[in-house]
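Q: Return atomic coordinates for the entry below.
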Amino acid sequence: MADPLTDGSALARVRSSLLSWFATDHRDFPWRRTTDPYAVLVSEVMLQQTQASRIAERFPIFMSRFPTAAALAAAGEAEVLVAWSGLGYNRRALALRRAAREVARHGWPQGVAALERLPGIGPYTARAIASLAFGEPVGVVDTNVRRWLVRRFGLRADRPPRDLQVLADGLAEAGHRADVAPWTHATMEFGASICTARNPRCNICPISDECPSRGAATVIPVPRQAAFAGSDRAHRGAILRALTRAPDQRMTMRVARGLVPPDAVGRLVAGLERDGLVHRSGARLVLGGAPEPAATIGS
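A: Next comes the predicted model:
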């Protein structure tokens, strides 16, 4: 079997088949209708750890409230956290705001390496923005894409991530620049809806004819998440949820103790403070990090 990293004809066939499939058979999400880099950034941050169907409801609301990077940059932390409430992993919202502030000040960085220097932006998100917003032919490898690359090209499940990135880049570079965004969407949609982790739909797969894993799909191991109920993450979420609903996004520590195990409240609040999600003002807990000290004259 030819090395998939260098077999140009195999890459071209996969590209052609997936693009034809995606053109007629894919889920319609609002973030797929735009190449605005800010909208791409917001959607990609939201989609981390949260199901696409849920984001489909919340993305338009968030974008209506903060339609540009400048609008998000100008908003207070508490306002952003209220808008984010219910999506989980609230530190994402603060990182998104910090990235928006950098963009509002300096404009959009050009290239994957420069995009990675934005707060909270890793290699995956940087590549997604580069390809979907700026048309750079770079591969975007998430869990879904990794799964189908391993299966379709007959790779070992423990193949080094670098090899998979090289393969994804080769696929991205094998087509026309006009196809960059559709190709990136197609790769992610295919893994999410056809080449799924369990019970892959090989019977309707557009690239199954040459797939060595057809009918015997490799199960790609993924780390198991700890149970949510009763976890620190659940308790932190309860405190933050109550704050987003409280008048002026404030509440007493006494109220906080009624939301979580009393012996854990101090530790939980301290963790939220370290993450910049809350701060204390006297006897009250306030949503958002502590206000920055006012600049002194001449500083």
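Q: Please count neighbours and contacts with C-alpha atoms only from this point.
A: Noted.
Q: Stretch 127-142: end-to-end distance?
A: 11 Å (Cα to Cα, to the nearest Å).
Q: and what of stretch 63-70?
A: Between the start and the finish of stretch 63-70 there is a gap of 12 Å, counting by Cα to Cα.
Q: In that stretch, which residues are buried?
A: M63, F66, T68, A69, A70 (16 or more other Cα atoms under 10 Å).
Q: and if you look at stretch 39-51?
A: Those would be A39, V40, L41, V42, S43, E44, V45, M46, L47, for stretch 39-51 by 16+ other Cα under 10 Å.
Q: Could you do stretch 97-117 as well?
A: Those would be R97, R98, A99, A100, R101, E102, V103, A104, W108, V112, L115, E116, for stretch 97-117 by 16+ other Cα under 10 Å.
Q: isn't the last one right next to A128, touching?
A: No: under the criterion of Cα atoms under 8 Å, E116 makes no contact with A128, lying 11.0 Å away.
Q: Now, the buried residues of stretch 63-70 that are in strands?
A: Applying DSSP state E to these, no entry is found in strands.
Q: what's the most distant pair in the buried residues of stretch 97-117?
A: R97 and V112 (19.6 Å; Cα to Cα).
Q: mind listing what the residue nearest in space to the middle of the chain touches?
A: Nearest to the geometric centre of the chain sits Q48, at 3.1 Å (Cα atoms, centre = their mean). Q48 makes no contacts at all, as judged by Cα atoms under 8 Å, 6 or more residues apart in numbering.
Q: For the stretch 51-200 of the chain, just list every one of the helices.
A: Using DSSP state H, counting those that start in this stretch, the helices found in the stretch 51-200 of the chain span residues 52-65, 69-74, 77-84, 91-106, 112-115, 123-132, 143-152, 161-173, 180-193.
Q: Let's see this one next, to set against the first:
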Amino acid sequence: METKTKKFKRDILNWYNNNKRDYSWRETNDPWKILLLETISQQTQLDRADTYFKLFIEEFPSPATMASSSLKKVLILWSGLGYNNRARRLYESSKILSEKGFDELYPNFEVLPGVGPYTNNAILSFAYGEKVITRDVNVDRVFSRYFGLNNVENFVHNNKQPLLNRVSSRDLNQAIMDFGSMVCKSKNPLCSTCVLEKNCEKNIVKIKKSKETFSGSNRELRGALLKLLLNENIASLETIQKNLKTDKVKLLKAVSTLEKDGLITIKKNNLVEINS
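A: Next up is the predicted model:
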């Protein structure tokens, strides 16, 4: 296994040196930039996430600048990304970070709203140079296929030292993520031109995903409702229903989930207001 691991690192880092995607945040060790990028890129293609990242970092170059702004302003900038509760969590995190700072929270960034093991490790690797593996779906897929694994978590735990020995965790993590996105794709992987193909176990498992249709979904209605309130600030349920051309049951469900996520407030006389 150790020899196979060495070959894996050598081949994937060589591939990365010749094929890595050029982004402004690639070489940064600013934990705020990394948190921004990782939050924005969830459920989002990286090129699109990069566009939004540039908008956000220009408007909010530090946690303090976002914390002194408003949730409404963050949501306006977020518009089009979907999953708006990510924006709220980012805003809440900025308030914590404007008082405590990353160094004070180090190494446990999971105390920040919306930060889980992956984002925590991304900050540790890319900002602090810690020897950790940032496991996302791309990384897990590459490990599973190449090493023939059923349990990637156990593999990473047991092989952390040989995987990260004498390499930059930043380079290795970004190399595997790029490789999984560009070559070892979930559908139609490019095995015939893959630099790892010779030693790969080709443990390709087809996973059927049930995907909700966006058109007519609660997600679509939530987005439309939030967009309306970003323009109007406050509106009655009757006005919202008329503007969005939806039935009352679906509207009440969307309103309820947005209120639960802390994005809106239901006031007296059936008025709905966006939180600021």
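Q: could you redo the helices of the stretch 51-200 of the first structure as a markdown table and give each row distance to P221 of the first structure?
A: What follows is the helices of the stretch 51-200 of the first structure, written out as a markdown table (distance: least, Cα to Cα, whole Å):
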| stretch | distance to P221 of the first structure |
| --- | --- |
| helix 52-65 | 21 |
| helix 69-74 | 37 |
| helix 77-84 | 30 |
| helix 91-106 | 25 |
| helix 112-115 | 28 |
| helix 123-132 | 19 |
| helix 143-152 | 9 |
| helix 161-173 | 14 |
| helix 180-193 | 15 |
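Q: now, of those helices, which is deepest in the fold?
A: When you average the neighbours per residue for each of the helices of the stretch 51-200 of the first structure (mean count of other Cα atoms under 10 Å), helix 123-132 leads with a mean of 23.
Q: coming back round to it: alignment lookup: the residue nearest to the centre of the first structure to the second structure.
A: Aligned by TM-score structural alignment, Q48 of the first structure pairs with Q42 of the second structure.
Q: Its match looks like it's in a strand, true?
A: No: assessed with DSSP: H, G, I helix; E, B strand; the rest coil, Q42 of the second structure is coil; it does not lie in a strand.
Q: Give me the nearest residue to D232 of the first structure, chain neighbours excluded.
A: Once flanking residues are discounted, D232 of the first structure sits nearest to L268: 7.2 Å by Cα to Cα, 6 or more residues apart in numbering.
Q: contacting residues around the equivalent of that neighbour over in the second structure?
A: The alignment partner of L268 of the first structure in the second structure, by TM-score structural alignment, is A254. Neighbour list for A254 of the second structure: N218, R219, L221, R222 [criterion: Cα under 8 Å, 6+ apart].
Q: Please check those and keep the buried ones.
A: N218, R219, L221, R222.
Q: The match of Q48 of the first structure and E59 of the second structure: what is the separation?
A: 20 Å.
Q: Narrow the buried ones among the contacts of A254 of the second structure to those in strands?
A: Applying DSSP E to these, no entry is found in strands.
Q: from the residues you listed, which is closest to K211 of the second structure?
A: Checking those against K211 of the second structure by Cα to Cα gives R219 as the nearest, at 12.4 Å.
Q: hang on, the earlier thing: same list (the buried residues of stretch 63-70 of the first structure) but as a markdown table, adding distance to A78 of the first structure.
A: Listed next are the buried residues of stretch 63-70 of the first structure as a markdown table, based on distance: Cα to Cα, whole Å:
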| residue | distance to A78 of the first structure |
| --- | --- |
| M63 | 17 |
| F66 | 14 |
| T68 | 18 |
| A69 | 17 |
| A70 | 17 |
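Q: Which two of those have the greatest separation?
A: Across the buried residues of stretch 63-70 of the first structure (Cα to Cα), the longest gap, 12.0 Å, separates M63 and A70.
Q: What lines up with R105 of the first structure in the second structure?
A: Using TM-score structural alignment, R105 of the first structure sits opposite E99 in the second structure.
Q: quick one: G289 of the first structure and E79 of the first structure, what's the gap?
A: Distance of G289 of the first structure to E79 of the first structure, computed by Cα to Cα: 12 Å.
Q: I'd assumed V269 was in contact with R257 of the first structure.
A: No: assessed by Cα under 8 Å, R257 of the first structure is found out of contact with V269, at 10.1 Å.
Q: I am finished for the moment; much appreciated.
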